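K.L.:
only geometry, no sequence info:
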């Protein structure tokens, strides 16, 4: 496939591309004759290659003009790679310990060259499935989200800076529309791409399509997603977009990035932790009932929000008299008023995060793209039971989210 200079690379042509690109060749020590190249793109959209030489390594990610999960019958702009590269550069500058460095970007080829996040890093979702505890995960994710969300918002930026950034990322409309469709629309109607663990969840899927109160809440969340340009969000911050060891956390794949509601990122991550929690019973056995691990997941949910709250409001306090125009210091410098502003902002953000968490959970069970947490449970009856409990919790969360004042109250409702 070749259009406007674009071509899909394979192992042979990728080698030639690297040889012709100094910024990539230099990362491999210019030792290019015996490269080890492995295609590892198990995601829904792109081709991803790991390239290793005797003295260096890197990753190449190439976007193709269709959704890889579906095929060429579902076209998708390859311009998404531009927004991913732009977001990675910005997020790396704001959270360098948790975002890989970009070495090269080729807009014509929709190709990004970046740091190879080396073993023993693995995809977080895979670690959660096998029951690995990551003691620094909540701390690192809270730091990543606090830094990337605060510094790209009007709490820190002028309106001129913010509107300029919003305008640039508005062009990532096609991936935003994909999210609108698969998260906020398809699960609530008959759609050819929807699937679920049938026939066990047939009535559950139908119940979601017929739930008027649920649909009202989802409509409000969709409106926020489409209209609330709060900060530069990752846009797809699930547990397969994070690579981990017990000491390191790296956030990848922000191709869905745009200026949207902060709670969408927070909710996506927390919602996927909840999915992992509900899947644990499907992975338990006589040797390990996973109860201790389930408690760790809930602790991680609580710590993620509480640490985010602490780090985010600390940044806000430090920069309260900076250029950010949302709450000008000369207006809000009264200490009582300042406290009220933060309380209201963070409570609204908390409720947004809970709603988006629930929406992300629902789409992963009755929508188009499912999660390995559940899919790897071989006993279909057991899998359906885990998914049903997750759905029931998500419906409560989305409808009752304004009743919760803290994350402890949320966790206490989890069975």
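P.N.:
Structure's in. What do you need? All figures in this text were calculated on a predicted structure; none of them were measured in a lab.

K.L.:
hey, let's count contacts and neighbours off CA atoms from now on
P.N.:
Will do.

K.L.:
Provide the contact partners of stretch 332-352 at residue level.
P.N.:
Outside stretch 332-352, the residues that touch it by C-alpha atoms under 8 Å, 6 or more residues apart in numbering are 221, 262-264, 267, 309, 313, 401-402, 404-406.

K.L.:
Off-centre distance for that stretch?
P.N.:
26 Å (C-alpha atoms, centre = their mean, to the nearest Å).

K.L.:
Enumerate the positions of it that are buried.
P.N.:
Within stretch 332-352, the residues scored as buried using 16 or more other C-alpha atoms under 10 Å are 332, 338, 347, 349-352.

K.L.:
adding another structure so you can compare the two:
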């Protein structure tokens, strides 16, 4: 007798996850399945289901109706699972080499069944453990170019783009971003979390009216510029990699917003390694350079060959757009550096530094560089100037 309740949401267990997997006919009828709940994120259950005889495996991801990082006192819509599944399918059609395959979705259970990527490692974990992933920046540059172009007015056409804007309305998850990235770090909010050794720098940040003005401008851009379908949370914890593959996961924050936001998230999360990894600093600087160069070149080719707007196919207009994307990306990267240092959700790149003085020094650099990128984003004209500023602040 089935123990999965039909038509009713309920959290899966390892037992019911196995039953679901068997009901989907993904495995043979005589499969011997094992299951472990492996989710270590803030919002979801994640089950790893394996046929111990055949070696075949899948991932079952289920949205919880609250944020795990806080508990049931922070309720969340389970509709984010449909947003994520639809985004995975959309990005998978555009850039299949960089997105896990989706096998099944259930909107009622808020479940997505997808390709198992356990032969890869979360990029953040790999970087902290000494991996460098030589192709990750090339892959991410191509992923960004294709997903951001093909979901824009110029890649889709305005009618289909407007339909997708409606499909990916995601107010509850966007509100988390709006609060945690653009609001809470800039005043004494209860969600903020930082070490006492940083307090003088944090208080100075709270009193910096120029910084708050620029953050408000960036927040307005985030709220109003429905340029492209964003992943919405594209940090190195949302990327699986090895030396030959890169896969982007977890787009539950997907919505239509400014193209520079995803680019800036990638910049910032590579910058954390530039800040903390002095032995491989130049390599991670090269990763940042490669992300932008590959993005810019690939996006330009798509713009020139696939553009659905005849009058937009001009050198001056593509230059205008790329300049806007770059400036926005720098500002959003600055916001990410700051919020991951003193906001609710930190990164192991910084928090994992054992020596207190070394850790505090790295966090101060993160705050200082974040502020510079936010304030100076429109004055930094190109990649070379950006990298010089980074090196000058970090060294």
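P.N.:
Done, it's in. As the structure is a prediction and not an experimental result, all values here were calculated from the model.

K.L.:
Of the contacts of stretch 332-352 of the first structure, which pair is most distant in space?
P.N.:
221 and 313 (23.9 Å; C-alpha to C-alpha).

K.L.:
Sticking with the residue most central in space within the first structure, tell me its helix or strand.
P.N.:
Nearest to the centroid of the C-alpha atoms of the first structure, with distances taken as C-alpha atoms, centre = their mean, sits residue 237, at 0.8 Å. Applying DSSP states H and E as the criterion places residue 237 of the first structure outside every helix and strand.

K.L.:
wait, it sits on residue 262?
P.N.:
No - counting by C-alpha atoms under 8 Å, residue 237 of the first structure does not reach residue 262; the two are 11.4 Å apart.

K.L.:
now the helices for the stretch 1-150 of the second structure?
P.N.:
Secondary structure of the stretch 1-150 of the second structure (DSSP state H, counting those that start in this stretch): helices at 14-23, 80-94, 123-128, 136-150.

K.L.:
what's the most buried one of the ones you listed?
P.N.:
helix 136-150 (a mean of 24; mean count of other C-alpha atoms under 10 Å).

K.L.:
Can you list the neighbours in contact with that helix?
P.N.:
In contact with helix 136-150 of the second structure (C-alpha under 8 Å, 6+ apart) are residues 91, 94-95, 98, 155-156, 228-230, 241, 243, 245-246, 259, 262-263, 287-288, 290-296, 298-299, 302-303.

K.L.:
Okay, and which of the residues you listed map to strands?
P.N.:
In strands, defined here by DSSP state E, the members of the contacts of helix 136-150 of the second structure are 228-230, 241, 246.

K.L.:
can you tell me which of those lies nearest to residue 65 of the second structure?
P.N.:
For those, the nearest to residue 65 of the second structure is residue 230 (22.8 Å; C-alpha to C-alpha).

K.L.:
quick one: what's aligned to that closest one in the first structure?
P.N.:
The pairwise alignment with the first structure assigns residue 230 of the second structure to residue 233, based on TM-score structural alignment.

K.L.:
hang on, its match packs against residue 258?
P.N.:
Yes - between residue 233 of the first structure and residue 258 there is a contact under C-alpha under 8 Å: 5.8 Å.

K.L.:
the strands in the first structure, which residues?
P.N.:
Counting by DSSP E, the strands of the first structure are 2-3, 6-7, 36-39, 46-53, 56-63, 66-67, 71-75, 102-106, 111-114, 122-123, 231-233, 242-244, 249-251, 258-260.

K.L.:
how about CSV for those, with distance to residue 176 of the first structure and mean neighbour count added?
P.N.:
Below are those laid out as CSV (distance: least, C-alpha to C-alpha, whole Å; neighbours: other C-alpha atoms under 10 Å):
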stretch, distance to residue 176 of the first structure, mean neighbour count
strand 2-3, 24, 8
strand 6-7, 23, 16
strand 36-39, 27, 16
strand 46-53, 17, 21
strand 56-63, 16, 22
strand 66-67, 14, 18
strand 71-75, 14, 12
strand 102-106, 22, 17
strand 111-114, 20, 23
strand 122-123, 24, 17
strand 231-233, 11, 26
strand 242-244, 20, 23
strand 249-251, 19, 26
strand 258-260, 8, 27
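
K.L.:
Out of those strands, which gets nearest to residue 376 of the first structure?
P.N.:
That would be strand 122-123 among these, by C-alpha to C-alpha, at 15.0 Å.
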